[in-house]
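just to be clear, the model below is a prediction. Sequence and coordinates:
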Amino acid sequence: MHVSVETTSTLGRRLKVAVPADRVEKEFSARLQQLSKQVKMPGFRPGKVPLKMVEAQFGGRLMNEVAGELIQTTFREVIGSQGLRPAVDPRVQHKPFGRGEELEYTIEFEIYPEVKRSDLAGERIERPVVEINDPDVDRTLETIRKQRSTWKPVEREAHMGDRVTIDFVGKLNGQEFEGGKAAAFPLVLGGGTLIESLEQGLVGAKAGDERRIRVKFPANYQHALLAGQEAEFDVKTSEVAEPVVPELNEAFAKELGVKDGTIEQLRAEVKANLTREASARVRAVLRARILSSLLEANPIEVPRSLVDTELERLKTAVKSRSLNTADKDLLEKRAYRQVALGLILGEIVRTKAIKPDPTEVRARIEEMAADYESPQEYIQWHYASPERLSEVESLILEGKIVDELLGSVELVDKPMSFQELMKTEAIPR
């Protein structure tokens, strides 16, 4: 069998293969003989139809089957002997051929990139160190109190932090636009629910007031129709209400599920929750830093087709038909990062023969199921789908790799506040 390998790009490969005529003939004859035993034709007993008649009727179909089978078989042989690992489905073309002729085909594909480093020995990673203190608990309790505020109607003008109930109609060039109209809409001023200039324009409004507010949408606004455009909103305010924040007392504590209703126990539970949250955040930050370091240690080119596939998945996930240039660039970088990380982690799994423990997978699924009303149905839903089960297995494998890499780096503790920790990047760059 004659084989030539051509490098078309860093990862691109083109194989030209010529399968000898005698191998093609051997495969074709075997299939023809097998088919002749099954074919029925008028005037002939089963299995006694002459081969020439069988070939005349079915030869074209058999030749296509032979070509397909030989291409698959010889392609596996070639990539095995050449040490090639295709990363995507190959594109195949073969020349027309007949009996007594060799089968020539060309096959193009991209290979997996070489991953040079599977450890981070010698690298230094900063590890956040956080101690939950009384001010952290105070801030959290204040946030909880505000979240549980009730609203008291007032006769005065609206201030930032008040809730106004409004009817509004938005117009662009004098025409109403989709999504720009609502009735009895509750809006907390300064909450960022609507565009900032519209909320600012309602400061000072009283119940019964009607206002026309001009706004300009940002150039990167999520709706392409409105991005960078000026619009007018006719707004009628039907109510202004101020927040009534509940007192921090035993009744409030019991409302939050503290059985004995003491403030001390409430503070202890809040501190415990913050400690768990901080621990999870530290883990997420370390994971992001480890994976970012792994990416930096392996500057690889990735198959374009894999990036395109991931990019389409991300576009579907954000559910936006119209993306501006900045958003597209961001998604493109994210798609590349996701694919590159997947390939690097996959290579580490392959070379180190890391496998998910079924008991760990089960435990992770049960942990995830605890947040659902019917945990057992959620568990069965995962085990009913190899794809869903594979996703959990991938999480387990990634966790094993991150733990192993953490053991190979120098961790440098960096004290910080809880607030600083929650603002720290927890996504691989």
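Done, it's in. Residues are numbered from 1 along each chain as shown.

can we go C-alpha only for contacts and neighbour counts from here?
Will do.

what segments of the stretch 201-350 of the chain are strands?
Taking DSSP state E, counting those that start in this stretch, the strands of the stretch 201-350 of the chain run over residues 210-216, 230-244.

try this one side by side with the last:
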Amino acid sequence: MQVTETLAEGLKRELKVVIPASELASRLDTYLDDLKDKVKIKGFRPGKVPAAHLKRLYGRQATAEILNELLNETTRKAVEERNEKPALQPEIDLPDGDAEAILSGSADISFKMSYDILPEFELIDFKTVEIERPVVEISDAEIDEQIAQIADNNKPFETKDGAAEDGDRVLMSYLGKLDGTPFDGGADENGQLVLGSKQFIPGFEEQLVGLKAGDEKVIEVSFPEDYPAKHLAGKAVTFDIVVKEVQAPGEVKIDDDFAKGLGLEGLDKLKEIIRGQIESQYGAMTRQKVKRQLLDKLDEVYTFDLPERLVQSEFDGVWRQVEQDMQRSGKSFEDEETTEEEARGEYRKIAERRVRLGLVLSEVGEQNQVKVTDEEVQRALYDKVRQFPGQEKQVFDFYRSNPTALASLQAPIYEEKVVDYILELAKVTDKTVTKDELMAEDEDEG
């Protein structure tokens, strides 16, 4: 094998590789010699099939397979001998005109391989990184508020005489019509709705106020412009309503008996569970803020050339998602007060940031031997499987038989473990914030 460097510009590399035709011929002879003891051909005893006959029957197919193996093998070897780390699998350019001559064994294998190498950079001392961790102190009032909400959702309703009022529950049948024709999903014989809950489309609940059991009414409403069902979005419709019963809400006493009705030992246990749920919720938001701060700081510190093809691959993935989201929402770039060119520029920056931070985190993990265990991947797989009830076996088999898909489960685990490693070294100080401040920060960050 002869390797000649034809381009070394920044992170870009191009090599010309020549493999003598004799190498392909030698491997073909070895392949056919092994094959003659395995194949059964009418008119020949096992192991006695002439090589020339085998070559006529299997030579072209075998040559193609061996050629593919040779290209992969020499590509890998060429990179290893140069002690380089390609950002992606090198691209191979084998001129179409040479293929026939190569397969016939009359020409050397000459091809071009091109790739981007990974950039080299020094890791900073992470002890110099300062992170402010927002922490929310959970008050008894917040816990009581959550319990009051649970009580409100579990309050009893009793049949009442008279007109429906805000807070009452209306049992009814309804039939939705668009231009006088019933539409899918717009009917229910046993619907129920708590007035004021805002569960139905705007304007629906308000028109039920004042109705009594046995009343019939046709109400007119319009679906929101962003309604998921495109054929109904923004459309004016009618609903034929028949009120079957009106129920008034009862009172709920929050005490041990209430908690026991939820299957718990008592009110203290309910408060303990609610506190734990709130802590988990705020903890996840705090983690998000801390990670965002860390990544922002790393993005500020590290500036190095990026492998163009890696960036382009990341951008392509981001842009596909953008186009899919816009198609689903029915919006245009003009609706977002931008242009496609401007949007591409912004998402290009996002792709570059992701690639840069991904390379930094990967280097941190590699230098410090951060590993993802089989048990961690297994837990992630089971979590994914549980998201598809009834299809557990198909999902499990898909990931088990697809290394790329399984790697997609491993990647976020690895990233979180590397982030944890850095945060253990960084100077992290707690800052007490309110719930609203934590939520506001989340909205500001998008």
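Great, that's in hand. For clarity, every value in this text was computed on a predicted model and none was experimentally measured.

about what we covered before: so which of the strands of the stretch 201-350 of the first structure is the most surrounded?
Sort those by mean neighbour count, taking mean count of other Cα atoms under 10 Å, and strand 230-244 sits at the top with a mean of 20.

run the chain-centre distance for that strand.
38 Å (Cα atoms, centre = their mean, to the nearest Å).

mean distance, it to its aligned residues in the second structure?
Its matched residues in the second structure lie on average 2.7 Å from strand 230-244 of the first structure after superposition (mean Cα distance after the TM-score superposition for the first structure).

surely Val3 of the first structure is in a helix?
No: counting by DSSP: H, G, I helix; E, B strand; the rest coil, Val3 of the first structure is located in no helix; its state is strand.

burial count for it?
Using other Cα atoms under 10 Å, Val3 of the first structure is surrounded by 13 other residues.

ok, now the one 4 residues further on?
Counted with other Cα under 10 Å, the burial measure for Thr7 of the first structure works out to 12 neighbours.

pretty sure it contacts Arg13?
Yes: under the criterion of Cα atoms under 8 Å, Thr7 of the first structure makes contact with Arg13 at 4.7 Å.

the first structure: which residue goes with Ala187 of the second structure?
Matched across to the first structure, Ala187 of the second structure falls on Lys181, judged by TM-score structural alignment.

which stretches of the stretch 51-200 of the first structure form strands?
Going by DSSP E, counting those that start in this stretch, the stretch 51-200 of the first structure shows strands at 91-94, 103-110, 124-129, 150-153, 163-172, 175-188.

need these in TSV with mean neighbour count and distance to Leu194 of the first structure, can you?
Converted to TSV, the strands of the stretch 51-200 of the first structure look like this (neighbours: other Cα atoms under 10 Å; distance: least, Cα to Cα, whole Å):
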stretch	mean neighbour count	distance to Leu194 of the first structure
strand 91-94	13	50
strand 103-110	20	47
strand 124-129	18	35
strand 150-153	13	20
strand 163-172	20	12
strand 175-188	14	8
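
which among those strands is found nearest to Pro243 of the first structure?
When the strands of the stretch 51-200 of the first structure are compared by Cα to Cα, strand 150-153 sits nearest Pro243 of the first structure, at 4.8 Å.

so the closest one corresponds to what in the second structure?
Using TM-score structural alignment, strand 150-153 of the first structure pairs with 156-159 in the second structure.

contacts for stretch 126-145 of the second structure, please.
The contact list for stretch 126-145 of the second structure (Cα atoms under 8 Å, 6 or more residues apart in numbering) reads 271, 274-275, 278-279, 282, 286, 289-290, 293-294, 297, 422, 425-435, 438.

swap in stretch 379-395 of the second structure?
Here stretch 379-395 of the second structure has contacts from Phe396, Tyr399, Leu406, Leu409, Gln410, using Cα under 8 Å, 6+ apart.

how about the nearest residue to the last one, chain neighbours excluded?
Distances taken as Cα to Cα, 6 or more residues apart in numbering put Val377 closest to Gln410 of the second structure, at 5.9 Å, once the chain neighbours are dropped.

number of nearby residues for the one you found?
19.

which helix or which strand is home to it?
Element membership for Val377 of the second structure (DSSP states H and E) is helix 374-386.

what comes up buried for that helix?
Buried residues in helix 374-386 of the second structure, counted by 16 or more other Cα atoms under 10 Å: Val377, Ala380, Leu381, Val385.

tell me the spacing between the third one and Asp397 of the second structure.
I take that to be Leu381 of the second structure. 11 Å (Cα to Cα, to the nearest Å).

what of the first one?
Counting by Cα to Cα, the separation of Val377 of the second structure from Asp397 of the second structure is 15 Å.

how about the helices in the second structure?
For the second structure, the helices defined by DSSP state H occupy 21-35, 51-81, 96-104, 140-153, 256-261, 267-301, 308-329, 340-367, 374-386, 392-400, 403-425, 435-445.

would TSV of these with distance to Ile241 of the second structure be doable?
As requested, the helices of the second structure are arranged in TSV below (distance: least, Cα to Cα, whole Å):
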stretch	distance to Ile241 of the second structure
helix 21-35	79
helix 51-81	70
helix 96-104	71
helix 140-153	25
helix 256-261	35
helix 267-301	39
helix 308-329	31
helix 340-367	46
helix 374-386	39
helix 392-400	41
helix 403-425	49
helix 435-445	40
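
those: which one's closest to Thr181 of the second structure?
Closest to Thr181 of the second structure of the helices of the second structure, according to Cα to Cα: helix 308-329, at 25.5 Å.

buried sites along the closest one?
Glu308, Leu310, Val311, Glu314, Phe315, Val318, Trp319.

understood, closing this out.
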